[in-house]
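Asks: no FASTA, just this:
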């Protein structure tokens, strides 16, 4: 599919991942010969793998991710295999009977992007590409730079001039990416990438790439596998570019269609109030998204005013799964982050939107107190250390037996 550009006015080239109608392309497979029970046994056996692609939590499910890709092109760092942690205290605070946190922050580059990026880079390499690109506020670029380096390729990252995490930029640079800074927003970079990357010989790894979506489906496959193929009542996740929402929606519907699960959960997409065009569209009963020209939120990964995957998320999550949306304030996000950090798991601000959103939905009576939920944590605590506020309990000058003993006694 990639490598067949369409002409555009002004000598530019339309991205091969865009339909002539302007929408995003999707990977559609004719499923045949799928035996869900037999595949469950195969996937159980692969849990013992150590040094093969099947040792990871993405390529373990290759039959539903990219069945026809030759093994020699798989570019992996054994991504996935992330923890699913129950928390009784956070369940009580959120107002649900049982809560589990899916820590995608435990991925090799520290975010959920790895689940999709391993597939995108593998696909690009199979087509002969050596130069990979993305526009990013941080997590995507770090993941791309890591996989490109593993595959012996180069990465070229377009960075918006503001509202990005310095730590993520440093991580991207450390993996050897060429950083191309521009004065504009994430959405400006995406538009440039859509028009010119093919002519520049760059393989695009943003969420407009449908193979990214295929890889990110593995998140919900792994949740289902970890829970014995019995999913919770709700899956709650942050919504920025909405690729993860689109992927989880697609993955859940396929699991049900192919007989891996009997019951579908509902899905809640949570955006930051300062960058919530999708929520405003759904809440207003509209079917067309109005972009936000100047999105702003402390959760930089959610700072997207024109999410590329909104049509896919609307179709699969809202339409297919009876999903809902919510918008939470920066204050709610940071409060939820502090609670997740102190639970011993930790996350970046964008991840905490899932817990903040779940609490809001429970307070509104949309999520019932007797229901169960999984919150997706998308990025690592150290992705954005500027958002971490430490309260020093004891200064070095006060380091005496009496002062330490008094502090411990109060705890």
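Replies: Structure received. Since the model is a prediction, treat every value here as computed from it, not as a measurement.
Asks: Every contact and neighbour count from this point should use C-alpha atoms.
Replies: Fine.
Asks: Would you mark the buried spots in the host helix or strand of residue 356?
Replies: For residue 356, the host element (DSSP states H and E) is helix 349-363. By neighbour count on 16 or more other C-alpha atoms under 10 Å, the buried set for helix 349-363 is 349-362.
Asks: Check stretch 298-308 too.
Replies: In terms of neighbour count (16+ other C-alpha under 10 Å), stretch 298-308 has its buried residues at 298-308.
Asks: what about residue 208, how many residues close to it?
Replies: Using other C-alpha atoms under 10 Å, residue 208 has 24 neighbouring residues.
Asks: My read is that it contacts residue 308, right?
Replies: Yes: taking contacts as C-alpha atoms under 8 Å, residue 208 lies within contact range of residue 308: 6.5 Å.
Asks: ok, back up a step: give me the distance from the helix holding residue 356 to the chain's centre.
Replies: Computed by C-alpha atoms, centre = their mean, to the nearest Å, the separation of helix 349-363 from the middle of its chain amounts to 16 Å.
Asks: and what of stretch 266-286?
Replies: Distance, stretch centre to chain centre, for stretch 266-286: 17 Å (C-alpha atoms, centre = their mean).
Asks: With stretch 377-385 instead?
Replies: On C-alpha atoms, centre = their mean, the centre of stretch 377-385 falls 12 Å from the chain's centre.
Asks: which of the residues in it are buried?
Replies: For stretch 377-385, using 16+ other C-alpha under 10 Å, the buried residues are 377-384.
Asks: outside of stretch 301-309, which residues touch it?
Replies: With contact meaning C-alpha atoms under 8 Å, 6 or more residues apart in numbering, stretch 301-309 is reached by 24, 137-139, 163-164, 186-187, 207-208, 238-243, 246, 271-272, 274-278, 290-297, 350.
Asks: Just the buried ones among the residues you listed, please.
Replies: 24, 137-139, 163-164, 186-187, 207-208, 238-243, 246, 271-272, 274-278, 291-292, 295-297, 350.
Asks: residue ranges for the strands of the stretch 51-200 of the chain, please.
Replies: Taking DSSP state E, counting those that start in this stretch, the strands of the stretch 51-200 of the chain run over residues 84-86, 98-103, 131-135, 154-160, 178-182.
Asks: May I see the buried residues of the shortest one?
Replies: Along strand 84-86, these residues count as buried under the neighbour rule (16+ other C-alpha under 10 Å): residue 84.
Asks: Got another one to weigh against that:
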């Protein structure tokens, strides 16, 4: 098995620093001493007590926010991409490809650049938040915008990877889920056990699958005494896992989960069954209300799709057991989608104020 001593890896130049997921969890990942580790020291993201939300729910319910928006490219995708790119490099691949609603493209581009690989990204034209598109471009990816949706883009890149010498790094790549499962390890280590519920947004359903993999692995290893109920939430305009029907034209303000035919559909249903969990949909109005609540009451700025986990929790709050410990996964950083933040903000931007203390004081109400 791979030696996880930091002095073996040039990327780990801080002896007592966080080494990244592969070094930290090598014993639980499909890596060897032949695996070239491509890392931006992802993981180890904060688990933030949601004080206002817990008080709102009452009944001694404790809610914690797993804020994966503080990964290097601003989303949970970095967890999977460090594994996917490392294994692609190990196999001799020189290029990677993905379809994306935004976050995957940013992570793929960054980690490919870090590993010396070429990245190609297919996106649905006009359906990706500006912050995410800017990331893919600045990292040097070749971005191809198609006149179609994410599901069509995924179909194309899957076929491309079968016909050409290029590695697919969407969540159908098993190494992606291997990396993403480490978030569950971090939760168990931070809490001391698995939570009672894990609330998570669902798009392509890779993340809920990966979390369950991680919880199950730690439970089997004796590192936790229980397994959580997995509670998945989708936007009402893009809810195939809730309705059981493909959405040919998914629509939601939560662009990261605007997916009408999830690649991990069967796996997600298995997670729901095995965990005794449930899937629900939330409207864009409910998502934006949770989005603003998190920023305005908790001081946590996530992207709209992330807020689906909190919107869902609030929607089914009457089902929460008293005294439960619940983790809501916040998958991406709010800076990813500045347009939505500006449109939703209730604070006023005061323009044209004269540059003197009297004018400024007047605006401030003094």
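Replies: The structure has been received and is ready for your questions. None of these values were measured; they are calculated from a predicted model.
Asks: What's residue 319 of structure 2 aligned with over in structure 1?
Replies: Aligned counterpart of residue 319 of structure 2 in structure 1: residue 366 (TM-score structural alignment).
Asks: next one: residue 134 of structure 2
Replies: Superposed on structure 1 with TM-score structural alignment, residue 134 of structure 2 falls opposite residue 170.
Asks: Neighbours of its match, how many?
Replies: Neighbours of residue 170 of structure 1 (other C-alpha under 10 Å): 14.
Asks: Name all residues that make contact with it.
Replies: Residue 170 of structure 1 neighbours (C-alpha under 8 Å, 6+ apart): none.
Asks: same deal with residue 383 of structure 1?
Replies: 110, 165, 167-168, 348.
Asks: if we can go back for a sec, need the max-distance pair from the buried residues of stretch 298-308 of structure 1.
Replies: Taking C-alpha to C-alpha, the two most distant members of the buried residues of stretch 298-308 of structure 1 are 298 and 308; they sit 20.6 Å apart.
Asks: ok, the counterpart of residue 109 of structure 2 in structure 1 - how many residues close by?
Replies: The alignment partner of residue 109 of structure 2 in structure 1, by TM-score structural alignment, is residue 145. Residues near residue 145 of structure 1, counting by other C-alpha under 10 Å, number 29.
Asks: Wait, residue 145 of structure 1 touches residue 179, no?
Replies: No: Residue 145 of structure 1 sits out of contact with residue 179 when judged by C-alpha under 8 Å, with a separation of 10.3 Å.
Asks: Now do the shared contacts for those two.
Replies: residue 173.
Asks: Tell me who's in contact with the counterpart of residue 64 of structure 2 in structure 1.
Replies: Under the alignment defined by TM-score structural alignment, residue 64 of structure 2 corresponds to residue 100 in structure 1. Residue 100 of structure 1 is in contact with 84-87, 373-375, counting by C-alpha under 8 Å, 6+ apart.
Asks: Skipping its backbone neighbours, what lies nearest residue 100 of structure 1 in space?
Replies: residue 86 (4.2 Å; C-alpha to C-alpha, 6 or more residues apart in numbering).
Asks: From residue 132 of structure 1, how far out is the match of residue 109 of structure 2?
Replies: 8 Å (C-alpha to C-alpha, to the nearest Å).
Asks: Spell out which residues are contacts of both of these two.
Replies: 154-155.
Asks: so what corresponds to residue 241 of structure 2 in structure 1?
Replies: Using TM-score structural alignment, residue 241 of structure 2 pairs with residue 278 in structure 1.
Asks: so its match makes contact with residue 313?
Replies: No: contact criterion C-alpha under 8 Å: residue 278 of structure 1 and residue 313 do not qualify, at 9.2 Å.
Asks: How far away from the center of its chain is stretch 195-205 of structure 1?
Replies: The chain centroid and the centroid of stretch 195-205 of structure 1 are separated by 23 Å under C-alpha atoms, centre = their mean.
Asks: likewise stretch 240-251 of structure 1?
Replies: That offset, for stretch 240-251 of structure 1, works out to 8 Å (C-alpha atoms, centre = their mean).
Asks: That one aligns to what range in structure 2?
Replies: Under the criterion TM-score structural alignment, stretch 240-251 of structure 1 matches residues 203-214.
Asks: who's in contact with the matching stretch?
Replies: With C-alpha under 8 Å, 6+ apart, stretch 203-214 of structure 2 has contacts from 171-172, 177-178, 180-185, 200, 202, 230, 232, 234, 256-259, 261-265, 267-268, 271.
Asks: Which of those residues fall in helices?
Replies: 177-178, 180, 182-185, 265, 267-268, 271 (DSSP state H).
Asks: Can I get these in JSON lines including neighbour count and distance to residue 360 of structure 2?
Replies: Conversion of those to JSON lines gives the following (neighbours: other C-alpha atoms under 10 Å; distance: C-alpha to C-alpha, whole Å):
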{"residue": "177", "neighbour count": "26", "distance to residue 360 of structure 2": "52"}
{"residue": "178", "neighbour count": "25", "distance to residue 360 of structure 2": "53"}
{"residue": "180", "neighbour count": "29", "distance to residue 360 of structure 2": "48"}
{"residue": "182", "neighbour count": "26", "distance to residue 360 of structure 2": "49"}
{"residue": "183", "neighbour count": "24", "distance to residue 360 of structure 2": "46"}
{"residue": "184", "neighbour count": "23", "distance to residue 360 of structure 2": "48"}
{"residue": "185", "neighbour count": "24", "distance to residue 360 of structure 2": "50"}
{"residue": "265", "neighbour count": "17", "distance to residue 360 of structure 2": "55"}
{"residue": "267", "neighbour count": "16", "distance to residue 360 of structure 2": "57"}
{"residue": "268", "neighbour count": "25", "distance to residue 360 of structure 2": "54"}
{"residue": "271", "neighbour count": "22", "distance to residue 360 of structure 2": "56"}
